[in-house]
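J.: for reference, the sequence and a predicted model appear below.
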Amino acid sequence: MSTTRIELDRPRCEGHGLCEEAAPDLMHLDDDGELVIDRPEIDEADLPTAQDAVRVCPVAALKLV
């Protein structure tokens, strides 16, 4: 069984926070506005939420691998 991970291209991230709104259980913006992936390993139940977070990123800084 393969594992899905959410990956962040940190230099590309501008801290808009749309991904955090879409997936607050998976990621958050810290006090400096930097995105933190709390749960990089995505289980099947969280996959739709992770896909939403990737989709709403306006600078394509997130991807699922």
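T.: That came through fine.
J.: going forward, measure contacts between C-alpha atoms and count neighbours the same way
T.: Will do.
J.: what's the helix or strand for residue 6?
T.: Element membership for residue 6, per DSSP states H and E: strand 4-8.
J.: tell me the buried residues in that strand?
T.: Across strand 4-8, burial judged by 16 or more other Cα atoms under 10 Å covers 5-6, 8.
J.: what comes up buried for the longest helix seen in the chain?
T.: Counting by DSSP state H, the longest helix found in the chain is helix 47-56. Buried residues in helix 47-56, counting neighbours by 16+ other Cα under 10 Å, are found at 47, 49-51, 53-56.
J.: next up, a structure to set beside the first:
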Amino acid sequence: MKVTVDQDRCVASGQCVTAAMAVFDQRDEDGVVVLLDPNPSAELAEDVRNAAALCPVMAIMVEE
């Protein structure tokens, strides 16, 4: 699995962090998504897919 984020699209809703804390974080100054792990383990795959689905602006892309 490969994960990418579009920080320009991010609206800082934080849904990704709630869904997958091990993979996503937010910048302190503006809340924009920070990708912690672009190649998460298989055990995190479901959480990452959920985070992508919850993103209100579809700023998270997942390649299987």
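T.: That came in fine, so what should we check first? The shown structure was predicted, so the numbers you read here are calculated from the model rather than taken from an experiment.
J.: care to give me the TM-score?
T.: The TM-score (TM-score structural alignment, normalised by the length of the second structure) is 0.88; 62 aligned residues with a Cα RMSD of 0.9 Å.
J.: neighbours of the equivalent of residue 37 of the second structure over in the first structure, how many?
T.: Correspondence of residue 37 of the second structure to the first structure, assessed by TM-score structural alignment: residue 39. Other residues near residue 39 of the first structure come to 13 when the count uses other Cα atoms under 10 Å.
J.: residue 39 of the first structure sits in which helix or strand?
T.: Counting by DSSP H and E, residue 39 of the first structure is part of no helix or strand.
J.: which residues does it contact?
T.: With contact taken as Cα atoms under 8 Å, 6 or more residues apart in numbering, residue 39 of the first structure is in contact with 25-27.
J.: cool, and residue 8 of the first structure?
T.: Residue 8 of the first structure makes contact with 37, 61-63 under the criterion Cα under 8 Å, 6+ apart.
J.: nearest to residue 21 of the first structure among the residues you listed?
T.: Nearest to residue 21 of the first structure among the contacts of residue 8 of the first structure is residue 37, at 13.0 Å by Cα to Cα.
J.: including distance to residue 17 of the first structure, could the buried residues of helix 47-56 of the first structure go into CSV?
T.: Shown next, in CSV, are these (distance: Cα to Cα, whole Å):
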residue, distance to residue 17 of the first structure
47, 19
49, 15
50, 14
51, 15
53, 10
54, 12
55, 13
56, 10
